[in-house]
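Visitor: Predicted model and sequence below, questions to follow.
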Amino acid sequence: MLEVSALRWMLTIGLILGLLALDLGLAAARPHVVKFREAAISSILYIAVAIVFGLVFAMQVGWDYGAEYFAGYIVEKSLSIDNLFVFVIIMSTFAVPEKYQQKVLIFGIALALVMRAIFIALGAALLQLFSFMFLIFGLILIVTAVQLYRHRNADPDVQDNVLVRVARRTLTVTKDYEGGRMFTRIAGRRAVTPLFIVLLAIGSTDLLFALDSIPAIFGITAEPYIVFTANAFALLGLRALYFLVKGLLDRLVYLSTGLALILAFIGVKLVLHWGHGLDGRVPEISTNTSLIVIAVILTVTTTASLIKVRRDPTARAHAGSLTAEKPSNPGPTG
């Protein structure tokens, strides 16, 4: 069991909030279209910070815990990229002007961090109280993986989002973005702008990804501190990463397949861990093995995606869906 002092928690949370405030504060203070160079530098810096943190953490508490952090970080970063894919779909569906996209991302990332912190606390408490929760989490991930693989060539229908539909039925929505505001007035009546509807879609997406990502990270480690830091550092810099990769996401035609395999693998790992607690003869999957398997899956799917697109330039990636597949745009898919 990893012993984490109150001081370490305070310093870590302070570091993460400071980096988050810096990233999102600068974006809010100076709304602008983010260019490739700016996005690349910011993304590299935040990934470097996450790596340095992991190395310092491993040197302080041991490389076993360090391996858990890096495995968790890779899993959460992979899921975050799929989250970005859905963000791109939402921005495109609602035709969000580029100058307002940073504002949407600020809201989405901050909300994602809050939701994951809540689910981390809840998940940790459940695992401490009930050992069978490892089985439940494992089965959830396996079912999610199967659904994601079945509908890997679909995109989520953000227009069919429950919150979006309710808001459109019950609220007055303006046609224009009204200078990036969320609320305005029409003929003396309070109304919401399309930006408010976009934020509802982003928020519900964050909730779904939090529900998937927390069981996934607990499949790597049961240490709340590692779960929190891996999630937090995976989310930091997501704003810049969005602008860096949004033009490249269409090339990752096997991304959904890779994520489905990773979720299934972690689900099996959780089920075996639960079984090992009942009978020591049931094998367990080590953290180092998990790290290798996850890295291999990501490497193979990324390489295969690039080869596929090179051979067939019309191939387009999809974010994947957990619900019944809707017909997508014609054209070859991965």
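Guide: Nice, thanks for sending it over.
Visitor: contacts and neighbour counts: CA atoms only from here.
Guide: OK.
Visitor: if you skip the residues just before and after it, what's nearest to Ala121?
Guide: Once flanking residues are discounted, Ala121 sits nearest to Pro224: 7.4 Å by C-alpha to C-alpha, 6 or more residues apart in numbering.
Visitor: got the contact list for the one you found?
Guide: For Pro224, the contacting residues are 120-121, 124, by C-alpha atoms under 8 Å, 6 or more residues apart in numbering.
Visitor: need the contact list for the residue nearest the centre of the chain.
Guide: Closest residue to the average C-alpha location of the chain: Ser80 at 2.6 Å, with C-alpha atoms, centre = their mean. Neighbouring residues of Ser80 by C-alpha under 8 Å, 6+ apart: 234-235, 238.
Visitor: With respect to Ala71, which of the residues you listed is nearest?
Guide: Among the contacts of Ser80, Ala234 lies closest to Ala71 (C-alpha to C-alpha), at 11.4 Å.
Visitor: which parts of the helix or strand hosting Leu111 are buried?
Guide: Leu111 belongs to helix 98-129 when assigned by DSSP states H and E. Residues 100-106, 108-113, 115-117, 119-120, 123-124 are the ones in helix 98-129 that count as buried (16 or more other C-alpha atoms under 10 Å).
Visitor: One more: stretch 27-42?
Guide: Within stretch 27-42, the residues scored as buried using 16+ other C-alpha under 10 Å are 27, 34, 39, 42.
Visitor: Below is structure B, check it against A:
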Amino acid sequence: MTVPALVWGGTLALIAGLLLFDFFFHVRSAHTPSLTEAAVWSAAYITVAVAFGFAVWGFGGSDMGLEYFAGYITEKALSVDNLFVFLIIMTTFRVPSAAQQKVLLAGIVFSLVLRTGFIFVGATLINRFAWVFYLFGAALLLTAGNMLRPEGEDSHAGDNIVLRLARRFLRTSDTYDGDKLFTTVDGRRHMTPMVLAMVAIGGTDVLFALDSIPAIFGLTQNVFIVFTATAFSLLGLRQLFFLLEGLLDRLIYLGFGLAAVLALIGVKLVLHALHENNVPFINHGEPVPVTEISTGLSLALIVLILVVTIVASLLSPAGRAQTAVGNARRHATRYLDLGYEADQSLRERTYHKMLGEEKTIAGLPAKYRRHIREGETELVTLLDRAHIVHADRVTRTEAGLPLRM
């Protein structure tokens, strides 16, 4: 179905308006969103995306509607997986909590521009070369296999070639200056480390796009559906980050679920490629009579896989332990970064959050406590340092002495 230019224009205006609204009403004034704020605006953006999907269903028919929702849910699930990497980047670069919104929004805008380019390139290739479906299917199956391999945080550190080049050629300061991108050091203008954090997120998104774009083309070849499902999955990602930040470590089986989803779409792509086959060395260049996976069945299986893996993660004691460890590490790191957070009340709240996670760890089954004690020596050292610094701060405050920075 050909989408009129007027509809394209209205959709682009809606997306641009939402991004501008996000910047002027949330990001421009640096602050750390509360859980309530993050939840309300995450729900609002999801509501807009769902309403848009029903509009597509109403004006474009049930097939387009199913394709949109299948693409949106898949892209949204993959974007949640991306949040793990964003969280690691924020921790690695010690981005101040109040400045993280600006970094995330910049990453989302960069991602949307990049993926739009990939979408039109992918659509052009598909229209000209039917065998591209074989490549997309093989890429997704390979990605699904790689996601099943055990990996540590270092594999997602965001230290890509783009970031290495940026570090080499960009003149950056060693410390942040609020949420500013530029600061003055010894009379010379420097970029702040926040620029490097934005570059890291943008660079890693190149890898994300190589997975997500073939995945959605496996569900629909309608460029309008591909673009809008991708765009609306990215909108609201900033709010979702702050909403799920404390729960991301708990989704320990999400990677398996996403691997299953990508494998499913990979198989769907290969079956479609066989059905449309014109490759000479496969069935003498003739289409292969195979049964294809319908969009409705794909959508049902994708939802089922994601629900099962998320519920299993939330009920898992191992996920609870991993969440407590991850949150304790982040809270302790933030508390010790005294030079980056000047708000004393925020420091105290962060310290008490750390105490809460320590209490959670203490209440875990013995085998998990033993594993943390023996395998998380860096975390134990980090927590001890935070307690020492806090005790020193309390002593100096009670004695009326200046605090050490």
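Guide: Happy to help now that I have it. Here the structure is a predicted model, which is why all the values come from computation and not from measurement.
Visitor: Report the mean deviation for the helix or strand that the helix holding Leu111 of structure 1 is followed by after fitting onto structure 2.
Guide: Downstream of helix 98-129 of structure 1, the first helix or strand assigned by DSSP H and E is helix 133-150. Its aligned residues in structure 2 lie a mean 0.9 Å from helix 133-150 of structure 1 after superposition (mean C-alpha distance after the TM-score superposition for structure 1).
Visitor: which helices and strands does helix 133-150 of structure 1 pack with?
Guide: For helix 133-150 of structure 1, the packing partners by 3 or more C-alpha pairs under 8 Å, 6 or more residues apart in numbering; DSSP states H and E come out as helix 98-129, helix 194-218, helix 255-278.
Visitor: Just the buried residues of that helix, please?
Guide: Applying 16+ other C-alpha under 10 Å to helix 133-150 of structure 1 flags 133-150 as buried.
Visitor: now the angle from that helix to helix 194-218?
Guide: Between helix 133-150 of structure 1 and helix 194-218, the angle comes out at 120 degrees (axes from the mean of the first three to the mean of the last three C-alpha atoms, to 10 degrees).
Visitor: who touches helix 133-150 of structure 1?
Guide: 126-127, 212, 215-216, 219, 256-257, 259-261, 263-271, 273-274, 320-323.
Visitor: Also compute the angle for it relative to helix 255-278, please.
Guide: Using the same axes, to 10 degrees: helix 133-150 of structure 1 against helix 255-278 is 160 degrees.
Visitor: Pull out the buried residues from the helix or strand that comes right after helix 133-150 of structure 1.
Guide: Sequence-wise, the next helix or strand downstream of helix 133-150 of structure 1 (DSSP H and E) is helix 162-170. In terms of neighbour count (16+ other C-alpha under 10 Å), helix 162-170 of structure 1 has its buried residues at 163-164, 167.
Visitor: Tell me which residues are up against helix 162-170 of structure 1.
Guide: By C-alpha under 8 Å, 6+ apart, helix 162-170 of structure 1 touches 158-159, 197, 200-201, 204.
Visitor: Could I get the helices and strands packed on helix 133-150 of structure 1 in JSON lines, plus columns for distance to Met10 of structure 1?
Guide: Shown next, in JSON lines, are these (distance: least, C-alpha to C-alpha, whole Å):
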{"stretch": "helix 98-129", "distance to Met10 of structure 1": "14"}
{"stretch": "helix 194-218", "distance to Met10 of structure 1": "22"}
{"stretch": "helix 255-278", "distance to Met10 of structure 1": "30"}
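Visitor: residues contacting Ser290 of structure 1?
Guide: Ser290 of structure 1 makes contact with 71, 220, 266, according to C-alpha under 8 Å, 6+ apart.
Visitor: Could you identify which of the contacts of helix 162-170 of structure 1 has the most neighbours?
Guide: Ala201 (24 neighbours; other C-alpha atoms under 10 Å).
Visitor: Show me which of the buried residues of helix 162-170 of structure 1 is closest to Gly331 of structure 1.
Guide: The closest of the buried residues of helix 162-170 of structure 1, once distances to Gly331 of structure 1 are taken by C-alpha to C-alpha, is Val164, at 28.6 Å.
Visitor: and Arg385 of structure 2, what element?
Guide: helix 377-399.
Visitor: tally of neighbours for Ala232 of structure 1?
Guide: 25.
Visitor: show me what contacts the closest residue to it other than its chain neighbours?
Guide: Closest residue to Ala232 of structure 1 apart from its sequence neighbours, by C-alpha to C-alpha, 6+ apart: Leu113 at 6.6 Å. For Leu113 of structure 1, the contact set (C-alpha under 8 Å, 6+ apart) comprises 231-232, 235.
Visitor: re the thing from before, can I get the contacts of helix 162-170 of structure 1 in TSV including distance to Asn329 of structure 1?
Guide: Converted to TSV, the contacts of helix 162-170 of structure 1 look like this (distance: C-alpha to C-alpha, whole Å):
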residue	distance to Asn329 of structure 1
Val158	15
Gln159	16
Ile197	24
Leu200	25
Ala201	21
Ser204	24
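Visitor: what's the farthest-apart pair in these?
Guide: Gln159 and Ser204 (12.0 Å).
Visitor: what's the distance between the closest residue in space to Arg116 of structure 1 that isn't next to it in sequence and Asn231 of structure 1?
Guide: Nearest residue to Arg116 of structure 1 in three dimensions, chain neighbours excluded: Ala210, at 5.5 Å (C-alpha to C-alpha, 6+ apart). In this view, Ala210 of structure 1 and Asn231 of structure 1 are 10 Å apart by C-alpha to C-alpha, to the nearest Å.
Visitor: More neighbours: these two, which one.
Guide: Shown here are Ala210 of structure 1 and Asn231; by other C-alpha under 10 Å, Asn231 has more neighbours (28 against 24).
Visitor: Identify the residues contacting the more buried one.
Guide: 72-73, 76-77, 113, 116.
Visitor: and if we set it to 7 Å?
Guide: 73, 76 (C-alpha atoms under 7 Å, 6 or more residues apart in numbering).
Visitor: in a helix, that's where it is, yeah?
Guide: Yes. Counting by DSSP: H, G, I helix; E, B strand; the rest coil, Asn231 of structure 1 is part of a helix.
Visitor: Residues in contact with stretch 264-281 of structure 2: which ones?
Guide: Defining contact as C-alpha under 7 Å, 6+ apart, one finds that stretch 264-281 of structure 2 is touched by 130-131, 133-134, 137-138, 140-141, 215, 218, 285-290, 292-293.
Visitor: Which parts of the stretch 301-405 of structure 2 are helices?
Guide: Using DSSP state H, counting those that start in this stretch, the helices of the stretch 301-405 of structure 2 run over residues 317-336, 344-362, 366-375, 377-399.
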